[in-house]
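Trainee: Got a sequence here, can you build the structure:
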Amino acid sequence: MADVRDVTYELLRARGLTTLFGNPGSNELPFLAGMPADFRYVLGLHEGAVLAMADGYAQASGRPALVNLHAAAGTGNALGALTNSVYSHSPLVITAGQQVRSTIGQEVMLANVEAATLPRPLVKWSCEPASAQDVPRALSQALHLAELPAKGPVYVSVPYDDWAHEAPPEARHLLARRTAAAGALTAEQCEELLADLDGAANPVLVLGPEVDAERANDDAVRLAERLGAPVWIAPSPSRCPFPTRHPAFRGVLPAAVRGVTEALRGHDLILVVGAPVFRYHQFVPGEHLPDGARLLHLTGDPGEAARAPMGEALVCSVADALARLGAAPGGARRAPDPLPEPPPVRDGSPVDPAALFAALREHAPHDAVYVKESTATTGDFWRQADLRLPGSYFFPASGGLGFGLPAAVGAQLAHDELGTGRRVIGLIGDGSANYGITALWTAAQQQVPVIFVVLKNGTYGALRWFAGVLDAVGTPGMDVPGIDFAGIARGYGVDATSVRTTADFTAAFTRALDQRRPVLIEVETELTEP
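Mentor: As a prediction, the model looks like this:
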C-alpha cells in the first residue's frame, strides 16, 4: 500500500486541488519534497499574503483552494487574513506542519501546541489526526466540509513524520467519495414566498454576496423585474450581486441600524437574499425595521439565519430559490425609475478618486474584475462603477486589511487557469497596501498580469472619517507619509509608475492593459470620505 503522503496527493488530485499556496518551513518539507509534476506551488513571502492569495483564487474560481502554513507561527501570521475568508465563505483547505508526533507534548521548537485550538473559532472545523493512519480520512473530511454549506475554511495539522507511514487499505475508498448539498425550497415554501411577494404593495430586494458566489445574479435581475422592485446591496458588501447600471439598482445600504431602516422606509416587504441580516458597522441604534414592514430572509448559512435579530428565515440554496422565483409566471410590474447618472467629476491634481473610477468605467474592459481595498473611497466607487457580470468585485469581508493586493494576484491566477481572459484590477489604498505588499514578488515571479492601482493620500482615510463619527479627533498614528510604492514595486520586479492627474492615469492604465505582466500605478489622490 502507498504511504500517507502519496495517498494524500492522490486524494487532492481526485478533488482537483493541484494548486498549493504556501510559504514552507521545516515541518512542511517532508510533504513538499518531490511534489508531483502536475501540482503547482505558489510561493508567497508572508503567510498573511499566502492565505489572501488563496482566498482571491477560491472566490474568483468558485473552487476550493489549498493552503500550506508553517506550524503555529505561520498559522498566526495568517489569522488576520483568515477573518476575511470566514465571512466570504471561502472554501479554503488549510494544512499546517507539526513537529514529530512523539515530541509534541515536550513543546520542542516549532511544535504547534494544541494545534486544533489555534485557528478556532474562525474555521468551520479544525483537527490534528489522532494517528498517522487517520490523516487521509481527516483530510478527506476537511475537503468535503470546506465545500458543503455554508462553505468556509478548515484546518488540519499534520505531524511531519506521519507522511512516511503506510496508509491503511481502506484509504482507497476516499478517492471515490463525493458529497453534495440539496437544500432546495419545497413546492409549498416556494408558493408561499410567491404569494407574499405578489401580495406586497411595495416590495424591495436586498441582495448579498452569496448571490454572486452562486452565480445567481441574472436570476436576481429577473426577480427584480418581475416584481418591479428596487434592489439594494446589503451593508458591508464583499461581492457585487446585481448589475450597478440596472434601473432597479439603488446602491449599498448604510452599515448602521438607523441608516438601513431609513433607506427601506415605505416598503411593506423586504426580501433579503444571500446576506446576513444585517452586518452593521457604525453603532447608530434605532428600530430594526420600518413601521409596517415584514422581512423574509433566504440564506444558505444556518448561522446567518439563526443569529438575525428580526425577520423570518429559510435556509436553502439561494441560486435555486432565485431561479424559481424569477421564472414564476406573473406579469411584471412597472419598473422603478433609475437613479440619475453620476455627477460630473473634477479633474485635478491630486486626483479625485471619483474621477479615477470614472476613467476606469470608460477605459476598463467590460468584464474587468475589481479587487478593492481602498476603504475611504467606497462611496465614490459604487457611484461610478459599471459592474455587469458575476464575480466582478471582491472586498475584504471582515474589513481586515491585507486582503486586496494578494487577493488580486490569486484572482488573476484563477482566471488565467480557467482561461476566461478577464483582467483583474486591484484598487488598493496606501494604508492597506503595506499589509500585503509582499504579494508583488509573487506576481512578478509568476508573471501574473494584475494591474495594481495604489490610491495614495498619505493617511488612513477611512479611519480619519471614523474618528469624526466617534468624536475621537486628535488620535495619533493616522498618517503614513513618505512611501514610494512605485519604487517598492520595482524592487520586487513589477513595472511601476507614479501619476498625479487623471489623464496621466488613463494613459498609464491603457498601456498596462496591453501588457501580459503585472503593473503598478501609484496615483496621488485627494482625501475623501467613505
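Trainee: from here on, contacts and neighbour counts on C-alpha atoms
Mentor: Fine.
Trainee: I'd say Leu20 and Ala65 touch.
Mentor: Yes - contact criterion CA atoms under 8 Å: Leu20 and Ala65 qualify, at 7.3 Å.
Trainee: okay, those two: which has more neighbours?
Mentor: Set Leu20 next to Ala65 and count neighbours by other CA atoms under 10 Å: Ala65 wins out with 29 against 19.
Trainee: next structured bit after the helix ranked longest in the chain?
Mentor: Secondary structure of the chain per DSSP state H: the longest helix is helix 71-87. In the C-terminal direction, the helix or strand that comes right after helix 71-87 (DSSP states H and E) is strand 92-98.
Trainee: ok now stretch 284-292, how far from the chain's centre?
Mentor: Mean-position distance between stretch 284-292 and its chain equals 29 Å (CA atoms, centre = their mean, to the nearest Å).
Trainee: and the longest helix of the chain, which residues are buried?
Mentor: Across helix 71-87, burial judged by 16 or more other CA atoms under 10 Å covers 71-72, 74-87.
Trainee: Please apply the same query to stretch 19-32.
Mentor: Neighbour-count burial for stretch 19-32 [16+ other CA under 10 Å]: Thr19, Leu20, Phe21, Gly22, Asn23, Pro24, Gly25, Asn27, Glu28, Pro30, Phe31.
Trainee: packing partners for the longest helix of the chain?
Mentor: helix 47-61, strand 92-98 (3 or more CA pairs under 8 Å, 6 or more residues apart in numbering; DSSP states H and E).
Trainee: Now do the last one and helix 47-61, the angle between them.
Mentor: Following axes from the mean of the first three to the mean of the last three CA atoms, to 10 degrees, one obtains 150 degrees for the angle between strand 92-98 and helix 47-61.
Trainee: ok so, going back, which single one of the buried residues of stretch 19-32 is nearest to Met53?
Mentor: Phe21 (7.6 Å; CA to CA).
Trainee: Show me how far the helix or strand containing that closest one is from its chain's centre.
Mentor: Here Phe21 sits within strand 19-22, counting by DSSP H and E. From the chain centre to the centre of strand 19-22 is a distance of 17 Å (CA atoms, centre = their mean).
Trainee: Please generate a structure for the following sequence too, so the two can be compared:
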Amino acid sequence: MRTVREAVLDVLRARGMTTVFGNPGSTELPMLKRFPEDFRYVLGLQEAVVVGMADGFALASGTTALVNLHTGPGTGNAMGAILNARANRTPMVVTAGQQVRAMLTMEALLSNPQATLLPQPAVKWAYEPPRPADVAPALARAAQLAETPPHGPVFVSLPMDDFDAELTEAEDRGAQSAAARRVTHATGPAPETVRHLADRIAGARSAVLVVGDDVDASGAWDAVVALAERTGLPVWAAPVSARVAFPRNHPQFRGELVPAIGPLTQQLYGHDLVVVIGAPVFRYYPYIPGSYLPDGAELILLTRDAEEAARAPVGDAVVADLTLSARALTDRLADLLPPGGPAPRPHEQVRITEGPDGVLTPLAAMTAIAQGAPDHTLWVNESPSNVPQFHAATRISTPGSYLFSAGGGLGFGAAAAVGAQLGAPGRPVVAVIGDGSIHYAVQALWTAAAYKVPVTFVVLSNARYAILQWFAQIEHAQGAPGLDIPGLDITAIATGYGVRAHTAHGAGELTKLVWDATAQQDGPVLIDVPITTELPSL
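Mentor: A predicted model of the protein is given here:
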C-alpha cells in the first residue's frame, strides 16, 4: 500500500510544484525525508526570506510556488511576507508542519493550537486536514484556490505523523483524481455589457485609461495596448504599481498617478470618463482628502477580483477576464471611433546631475544602472523613495519585467530577486534596493551565494529611511526617532554571506559593474552605491 507521502509527491508533481522553498524544523522532517531527486529544495535562513523567494519565483515563472514552514513559530516569522504575497496576488501554497495528532489536544511542544487562524487574514484559505487520507486532496484543493483569480497564498497545516500513514486503494485513487483536475478561469463580459461600455467610451468628451498590476499578471498586456492604440486615449499607471502594465516608452503613456485622493484627482482633471483596467480604485497613502473624481467625471473598473470591485469607493465595475474584455472593447470600438485619437505627448527629457562631492543623485544612479543592464532584464525594485527616478531611467516596455511589493511592507526585494532568478533563469535579474530595505531580508544573500544564483543586487545607500522622512513631512511628524541608520557596511555583510561585493564611486564605474555582473553566471554580485537623498513629492 502507498503512503500519504507518496500521494503528496504525486499531487505536487501533477501541479508542477517541484521546487520547495523552506526552512525546516523537526515537524517538517517527515515530509522531507527521502527527498526525491526530481524535486528541488531551496533553503532560506529565515522564514520571511523563504516566502519572499517563493513570491518572486511564482511571479517570474508564472507558476504556483510551494513553501514549507516550521509550525507556528515559522508561520509567525513569515507573516509579513505572506501579507506581501497576498497584496501581490501571488499563487502560493504555504505549508507548515504540525505536532503529531496524539499530542495536539494537550498542546505539546511545537503544537500550533489554532493553526488555521494564525495566518489569517493574509491567506485566501487555511486548512488542517482532519485525516491523513485528506492531506493529498487538501494540497490539490489548495493549489486550485491559489490559482483562482484573484491569485493569492493559501495555507495548509500538516500533522507530522500523517506522512507515513498508509492509504487504501480508494483513498489513493481519490488523491490522484484530485491532483489531475484542471480548472480554467476565462469569463468574458456579456455582449450587452461590452456594447454599453464601448458606447460610454465613444461618447465621452475626454476619456482616459488607468492600467494596473493585473494587466501584466493576467497576460492582458497586448490586448490593453491594442485598446489604447485603437482609442488613442492617454494612459496612466495606477498608483503604487507593483508591475509595469503598459510600455513606459509609449507615446500615449503619461506617468504614474500619485497615491493620495486629492492630488490624484487633480491629475485626472479635465477627463469626464476614467477607465481603470486591472487595478484597485485606488491604492491611497498618505491621506490627503478630496473628491475621488473630478467634478462631472465617471469611472468604470474592469477587474478579475469581485472583492476589488465591491470595495471601490466610486464608479461602476465589471468583473471579467481582462484579455477578453479588452479585445471585445477594441472590436466594438472599431465600429464607433474613427482611427487615431489625441496627439501623443512626448516624454520629457531628464537632466542628470551629481550631488555634492561627486556622490550620485538617485536619478544619476538609476540611469547608470539602466545603461549597464541588458534589454531583457527582469527588474526588482525596493527603493521606495526613488521609484520615480527608477521608472524615468529604465522606461520598461516589455511585459513581465518589473516586480515591486504591492503590500507596502519591506523585505520583498532581496528575497524576491533570488526567487525570480530561479524562476526565470534565462533572464538577468537586477534588484535595486535601498540600504534600509535590504536588511529586512538580508539572509537572502546567503541563499543566492549557496545556490550560485546570479542576481545583481544594487544597493542605494544614503544611511536613512528616506521614505519615512518624506512621510514625516507629509504627516507633520518631524522629529520622530529611528529614521537614520548610520554605520551600515553592506559590502562587509555581503562578503560574510559569500557574495562578491563592490562599491561604485561614479556613474561610469557603476555602469561597468552592472554590465559585468549581469554578463556572468557564477553567482550573485552586490554593488553598493552611495547616493544623495531626494524626498518624493506629490
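Trainee: Identify the residue nearest the aligned residue in the first structure for Thr184 of the second structure in space, chain neighbours excluded?
Mentor: Correspondence of Thr184 of the second structure to the first structure, assessed by TM-score structural alignment: Ala180. Closest residue to Ala180 of the first structure apart from its sequence neighbours, by CA to CA, 6 or more residues apart in numbering: Leu148 at 6.8 Å.
Trainee: Was I right to think that neighbour contacts Ala182?
Mentor: No - between Leu148 of the first structure and Ala182 there is no contact under CA under 8 Å: 10.0 Å.
Trainee: These two: who's more crowded?
Mentor: Each of Leu148 of the first structure and Ala182 has its neighbours counted (other CA under 10 Å); Leu148 has more, 13 against 9.
Trainee: so who does that one touch?
Mentor: Thr179, Ala180, Ala181 (CA atoms under 8 Å, 6 or more residues apart in numbering).
Trainee: if we go to the second structure, which of these are intact?
Mentor: Contacts conserved in the second structure for these, using both residues aligned by TM-score structural alignment, their matches' CA atoms under 8 Å: Ala181.
Trainee: can you put the contacts of Leu148 of the first structure in CSV and add secondary structure and distance to Asp514 of the first structure?
Mentor: Shown next, in CSV, are those (DSSP: H, G, I helix; E, B strand; the rest coil; distance: CA to CA, whole Å):
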residue, secondary structure, distance to Asp514 of the first structure
Thr179, coil, 43
Ala180, coil, 41
Ala181, coil, 42
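Trainee: Looking at neighbours, which among the contacts of Leu148 of the first structure is most surrounded?
Mentor: Of the contacts of Leu148 of the first structure, with other CA under 10 Å as the count, Ala181 tops at 11 neighbours.
Trainee: I'd say it and Pro149 touch.
Mentor: Yes - when contacts are counted by CA under 8 Å, Ala181 of the first structure is listed as touching Pro149 (7.0 Å).
Trainee: Can you tell me the element the aligned residue in the first structure for Ala416 of the second structure falls in?
Mentor: Using TM-score structural alignment, the equivalent of Ala416 of the second structure in the first structure is Ala407. Here Ala407 of the first structure sits within helix 404-418, counting by DSSP H and E.
Trainee: for the second structure, which residue is closest to the average position?
Mentor: The second structure has Asn88 as the residue nearest its centroid, 4.0 Å off, counting by CA atoms, centre = their mean.
Trainee: farthest pair in the buried residues of helix 71-87 of the first structure?
Mentor: Ala71 and Tyr87 (23.8 Å).
Trainee: picking that back up, for the residue nearest to Ala180 of the first structure, give its distance to Gly62 of the first structure.
Mentor: 13 Å (CA to CA, to the nearest Å).
Trainee: and the buried residues of stretch 19-32 of the first structure, which two are the farthest apart?
Mentor: Thr19 and Asn27 (19.6 Å).
Trainee: Just the helices from the stretch 101-250 of the first structure, written as ranges.
Mentor: Assigned by DSSP state H, counting those that start in this stretch, the helices in the stretch 101-250 of the first structure fall at 135-147, 187-199, 209-213, 217-227.
Trainee: how about the shortest one, which residues of the second structure does it hit?
Mentor: Under TM-score structural alignment, the alignment places helix 209-213 of the first structure onto residues 213-217 of the second structure.
Trainee: Give me the contacts around the matching stretch.
Mentor: 59, 220-221, 224, 241-245, 277-279, 322, 399-400.
Trainee: What of stretch 15-24 of the first structure?
Mentor: Counting by CA under 8 Å, 6+ apart, 12, 38-47, 50-51, 53-54, 64-70 sit against stretch 15-24 of the first structure.
Trainee: quick check, nearest of the contacts of Leu148 of the first structure to Arg333 of the first structure?
Mentor: Nearest member of the contacts of Leu148 of the first structure to Arg333 of the first structure, counting by CA to CA, is Ala181, at 34.1 Å.
Trainee: so what's the closest one closest to, chain neighbours aside?
Mentor: Counting by CA to CA, 6+ apart, the nearest residue to Ala181 of the first structure once its immediate chain neighbours are dropped is Leu148, at 6.4 Å.
Trainee: Can you find the partner of that neighbour in the second structure?
Mentor: By TM-score structural alignment, Leu148 of the first structure lines up with Thr148.
Trainee: how much space is there between that match and Gln371 of the second structure?
Mentor: 39 Å.
Trainee: got it, and Phe35 of the second structure?
Mentor: Counting by CA to CA, the gap from Phe35 of the second structure to Gln371 of the second structure is 43 Å.
Trainee: Repeat that for Asp222 of the second structure.
Mentor: 26 Å.
Trainee: And what about Gly251 of the first structure, helix, strand or coil?
Mentor: Secondary structure for Gly251 of the first structure, judged by DSSP: H, G, I helix; E, B strand; the rest coil, is strand.
Trainee: To which residue of the second structure is it aligned?
Mentor: Aligned partner of Gly251 of the first structure by TM-score structural alignment: Gly255.
Trainee: Test my guess that its match contacts Val240.
Mentor: No - Gly255 of the second structure is beyond contact range of Val240, at 11.6 Å (criterion: CA under 8 Å).
Trainee: Tell me which of those two has more neighbours.
Mentor: Set Gly255 of the second structure next to Val240 and count neighbours by other CA under 10 Å: Val240 wins out with 23 against 19.
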